[in-house]
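In: sequence and predicted structure are below.
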Amino acid sequence: MIDATDDLKDRLLVALVHSDAESRSDRANRLVWLSRFMQPSEIISGRLEPLSLLEEARVCYVNGHYIAVLLTATAFIEQTLVEELEDLAIIGPRETLAKATETARKAELFSVELLAATDDLRKIRNPFAHRKPDDHTQNLSTRFRVRKMHPKSVLEEDAQHAIETMYEYFSLTLKPA
């Protein structure tokens, strides 16, 4: 058993070396794109869940896991939005991202554009998080046909939109230590 496991591990390591080499340039390009959002190397403290989501979204983007970016970034946005509503004692529904966004909109907590971007991301995310009918307008299969783009390109644009929106929330909600 150990010999078979060691042999499998050796073959997998060789395959990973080839895979890493093939994707290195794409990952470097994604790191360059992502670098505009990186903060100076100061210590940032906060709740572990949102900070972990922020890092997870970044790593997923670099590695081209665009659906994971969409899911983790919107989770970060939802947690951050609800936390801001709570910190400022803003009254209103916040059980879902849609309700929290509407509460923030009524309170004029963030810009109209940022809250519209949040709504867009929620709608794009929902078919991945909740089963939708095959012909739903936000399903990837519908969106790539309407946009006449490869599904991977649509997902990459979605991920970039999610990263941009996530980092806007991050920068707007940073508080001095």
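Out: Noted; the coordinates are in hand. Numbers count the residues shown, from 1 in each chain.

In: C-alpha from now on. contacts and neighbour counts both.
Out: Fine.

In: the nearest residue to Pro151 once chain neighbours are set aside: which element?
Out: Distance criterion Cα to Cα, 6 or more residues apart in numbering; nearest residue to Pro151, sequence neighbours excluded, is Phe144 at 5.4 Å. Element membership for Phe144 (DSSP states H and E) is helix 140-147.

In: circling back to that earlier point, isn't the residue nearest to Pro151 right up against Glu156?
Out: No - using Cα atoms under 8 Å, Phe144 is not in contact with Glu156; the gap is 11.7 Å.

In: in the host helix or strand of Leu114, what's buried?
Out: Using DSSP H and E, Leu114 maps to helix 112-129. Using 16 or more other Cα atoms under 10 Å as the test for burial, helix 112-129 gives 114-115, 117-119, 121-122, 124-125, 127-128.

In: okay, one more to line up with it:
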Amino acid sequence: MRHIATLVLALAYVEHVINDAVPPLPPDRKTPPMAVAIKQARAAGLFPDDLLDGAAVLSVFRNPFMHRRDQDDPDTLARRVNSRRTHPTTIGEHDAMDALILMYDFFRWSFRAPPSPP
């Protein structure tokens, strides 16, 4: 369970960083889902593609823990265990480690100096 919590919390941080960087929404609009925020951030060139790619992949792994999925959804842990023939703890450990690395990469990126104007 701690691997799931690590994945969820690390991705929550990443999602907040991305949503904080995209243009603000009108007061009557909700924050966009992570996939939409990633697309907006990519279009605006706000983060390197490798960070956004990592966020997109890990959000796919996180979503079945946050939103109900059908049994045949390929992104559920059970389906990933079956397709990879790997123990769920091993998959969880890798997801958690990747999520922590990504979270710290976004954290470090947020402290970079903005580019100088031409």
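Out: Great, that's in hand. From a predicted model like this one, the values you see are computed outputs, not experimental measurements.

In: hmm, back to that, how big's the offset between the helix holding Phe144 of structure 1 and structure 2?
Out: Compared with structure 2 after fitting, helix 140-147 of structure 1 deviates on average by 0.7 Å (mean Cα distance after the TM-score superposition for structure 1).

In: for that helix, name the packing helices and strands.
Out: helix 151-173 (3 or more Cα pairs under 8 Å, 6 or more residues apart in numbering; DSSP states H and E).

In: what range in structure 2 matches the helix it packs on?
Out: Using TM-score structural alignment, helix 151-173 of structure 1 lines up with residues 88-110 of structure 2.

In: cool, stretch 105-117 of structure 1 as well?
Out: Using TM-score structural alignment, stretch 105-117 of structure 1 pairs with 42-54 in structure 2.

In: counterpart of Asn63 of structure 2 in structure 1?
Out: In structure 1, Asn63 of structure 2 lands on Asn126 (TM-score structural alignment).

In: from Ser111 of structure 1, how far off is its match?
Out: 23 Å (Cα to Cα, to the nearest Å).

In: tell me which element the residue nearest the centre of structure 1 falls in.
Out: Central residue of structure 1 (Cα atoms, centre = their mean): Ala73, 2.6 Å from the mean position. Per DSSP H and E, Ala73 of structure 1 falls inside helix 66-87.
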